[in-house]
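# Sequence plus the predicted model coming up.
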Amino acid sequence: MVEDERTQLLPKEAGSDESPSLSCSHMEPIPKKHNAGPSGWGCLPQGDKWHSAVALQGGLPLPLNFWSSCIKYLIFLLNFLFSLLGLLTLVVGLWGLTDKESLGSQQLPYLGTDPMLLFVVVGLTVSIVSLAGCIGALCENVCLLWFFAGGILTFLILEMLAGILIYALWDQLQDILNSTMLVAITRYQDDSDLRFLLDEIQLGLQCCGVVSYQDWKLNLYFNCSSPGVQACGLPPSCCINPWENGTIINSQCGFGALRMDETTAQNVVHSEGCGPRLRRWLGHNSWVIRDYILVTTVIEGLEFLLVTKLVRDIKVRKAGH
């Protein structure tokens, strides 16, 4: 009886009287593709890939191999960090909008020019795509991984198109930038974010206005016809020496600068506009921007390749089961 069972489970090779060198310490339920007895019980060959997965896990899918597991957890870790960064950016944007009451009915017409809106859009987009990649990799969900790969591919296409447009329409973009800065000058007192950005540009580049410091006449508060105390003055960020005692900005350093003749005003404030200074700064630092874009593109392309590799491994594993 024992010999018959051994004959059914492990058939002899043709032309040989000895059984293959296979050992089995106990009987286990095994898939039909292996040699099994009529009852479906038998022993698995040593080293067979189904031994741990089917015999010990009761037919569950096989775990990923070592390299696929490394890719899986690398994608999870990267997207977890990016999702936190995206959520932080989203929170900062929402806080900025609510703090300035930009979501109120009176401020809605200016919502499109609010810099905080950019934080909200970028933070929300990055969070959704990164969370999809994070959860998809951890749960080995093919649909979420394909969604993440589609988001990465969309980012790459948009970045490529943006680079082409910037290179082809550089002169037109400079005109748009000048127009945007003029709008920021007219709304200097109305929007704290625009005021902060404009002050940082003028302090960092040591400039004033767009073409010259005379552009501040477009602001109703600094215009000489204004009855306020700021009439004919300039923001402290336009001053050559805006600091009082080296630590505190002197808010009155630009007082009456628009009444002065140009020679006298040059001793108090920066007369050159920020438009030419900004173009020169971009020209001198173009390699930094280029390298940043290149590194970002390489990282996104690598993530796309890793995701497609992981999806392929998951599908192969499921097909084998």
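Arrived safely, thanks for sending.
# Please count neighbours and contacts with C-alpha atoms only from this point.
Fine.
# Give the buried residues for the host helix or strand of residue 126.
Assigned by DSSP states H and E, residue 126 belongs to helix 115-139. Neighbour counts using 16 or more other C-alpha atoms under 10 Å place 115-117, 119-120, 123-138 of helix 115-139 among the buried residues.
# for stretch 226-236, same thing?
Across stretch 226-236, burial judged by 16+ other C-alpha under 10 Å covers 230-236.
# Just send those residues back as a markdown table, with secondary structure too.
What follows is the buried residues of stretch 226-236, written out as a markdown table (DSSP: H, G, I helix; E, B strand; the rest coil):
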| residue | secondary structure |
| --- | --- |
| 230 | coil |
| 231 | coil |
| 232 | coil |
| 233 | coil |
| 234 | coil |
| 235 | coil |
| 236 | helix |
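# Could you dump those into CSV with distance to residue 214 added?
Formatted as CSV, those follow (distance: C-alpha to C-alpha, whole Å):
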residue, distance to residue 214
230, 15
231, 13
232, 10
233, 10
234, 9
235, 12
236, 15
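# Could you report the neighbour count for residue 108?
Neighbour count of residue 108, defined by other C-alpha atoms under 10 Å: 13.
# this is the other structure I want to compare:
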Amino acid sequence: MGKAKYKKFFLFGFNVTFMVIGGFLIATGVYANVEKSEYYRNYKDFYDFISDPSIAVIICGSIILFVSMFGMIGALRDNIKFLHVYLFFVVFIFTFQIVIGVIGFIFWSEIKDSVNTAFLLAIIKYRRDPDLKNAVDGFQLNFECCGSTTINDWDQNPYFRCGAKTPEACGVPVSCCKIKEKISKVKTQQVSSNVTGPNFENFKWTDINLQCGYKTRQHHRLTYRNEIHTRGCLDALVLWLYDNMLVIFGVVVASVLPEIFGACLTFFYIAHIKRARQEWVDGNRRSHLFEKEAMTNF
């Protein structure tokens, strides 16, 4: 009796938690999409739709909310059918993740080509979607890279293409510049000049040359190696993956543990419901749990 209550409580709470997470993701994605201007929300082709980060967040949240709903209702009403559906989805998602991981390992070169293609398409759409622009800028800043395989990949963008009638022509975005090094240098100078201790309140973005990517691709890439990053982001990503294999493994394990826990808890709870109902039907009456459900065959 006590164990059944604990199982029901944990299963119900577990799914309510994920429903809240799914609802939060949906609300965040909808808010991000609505906040865009009318121009950006008019998708011109299918890639504009699937590459929109806000749409990906909405889809992910919807899946979490949909699956968790079955688990919550099944636990609340002791509904075996709903619990079976929930268990199926959890096992399916877990299996799908394993299959994707195996496919990614076997077809690693094809995966790299797909990532390269996706990054090039993101460069082409760089000015059309602010979320995509922020994603590219964030990637280039954090991984200290520029372009997919080379800085000349920015020639794919109509604004940065050499010969274009734009201020950015034959240049690269400011996210390709060595901003972190310059900020660190400025702050170090401020620390050394402050005898009372570090104080970064006087730091200004005007101390950094934000036009460091201007016309850089008109010359050899090594000419501006002190101003911009010349390594492609695909190579930077591969090196980061190799250097952080243990961290990635830990994240993967941590992401699948809730799925394993939910599946095992659901499996044992279904078995308990069946055993309790069978005991009631057989007339043993050793368990008074689920009496109403057993009588009505809910």
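Looks like it came in fine. For clarity, every value in this text was computed on a predicted model and none was experimentally measured.
# so where do the helices sit in the first structure?
Per DSSP state H, the first structure carries helices over the ranges 2-9, 50, 56-57, 66-99, 115-139, 142-168, 170-186, 192-205, 262-265, 274-284, 286-320.
# Superposed on the second structure, what's the mean shift for the fifth one?
After superposition onto the second structure, helix 115-139 of the first structure sits on average 1.4 Å from its aligned residues (mean C-alpha distance after the TM-score superposition for the first structure).
# sorry, back to before: closest one to residue 161 of the first structure out of the buried residues of stretch 226-236 of the first structure, please.
residue 235 (37.7 Å; C-alpha to C-alpha).
# Map the closest one across to the second structure for me.
In the second structure, the residue paired with residue 235 of the first structure is residue 173, using TM-score structural alignment.
# One more: residue 268 of the first structure?
Checking TM-score structural alignment: residue 268 of the first structure goes with residue 227.
# wait, what's in contact with that match?
The contact partners of residue 227 of the second structure, taken as C-alpha atoms under 8 Å, 6 or more residues apart in numbering, are 177-178, 212-213.
# next one: residue 144 of the first structure
Counting by C-alpha under 8 Å, 6+ apart, residue 144 of the first structure touches 132-133, 135-136.
# Could you do residue 158 of the second structure as well?
By C-alpha under 8 Å, 6+ apart, residue 158 of the second structure lies in contact with 124, 164.
# please redo it, this time with the cut-off set to 10 Å
Contacts were defined as C-alpha atoms under 10 Å, 6 or more residues apart in numbering; by that measure residue 158 of the second structure touches 123-127, 164-166, 168-169.
# next one: residue 309 of the first structure
Counting by C-alpha under 10 Å, 6+ apart, residue 309 of the first structure touches 68, 71-72, 303.
# Count the residues that sit near the equivalent of residue 129 of the second structure over in the first structure.
Here residue 129 of the second structure is matched to residue 191 in the first structure, going by TM-score structural alignment. Residues lying near residue 191 of the first structure (other C-alpha under 10 Å) number 16.
# Now that residue 191 of the first structure has come up, it's in contact with residue 183, right?
No: using C-alpha atoms under 10 Å, residue 191 of the first structure is not in contact with residue 183; the gap is 11.0 Å.
# Let me know the closest of the contacts of residue 158 of the second structure to residue 274 of the second structure.
Ranked by distance to residue 274 of the second structure (C-alpha to C-alpha), these are led by residue 125 at 55.0 Å.
# tally of neighbours for the closest one?
Using other C-alpha under 10 Å, residue 125 of the second structure has 19 other residues around it.
# residues contacting it?
47-48, 51, 119, 132-133, 156-158.
# Buried members of those residues into PyMOL, please.
Burial among those is assessed by 16+ other C-alpha under 10 Å; the matching PyMOL selection reads:
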select buried, resi 48+51+119+132+133+156+157+158
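# Can you pick out the most distant pair from the contacts of residue 125 of the second structure?
The span of the contacts of residue 125 of the second structure, defined through C-alpha to C-alpha, is set by 51 and 158 at 18.6 Å.
# Since that was my last question, I'll sign off now.
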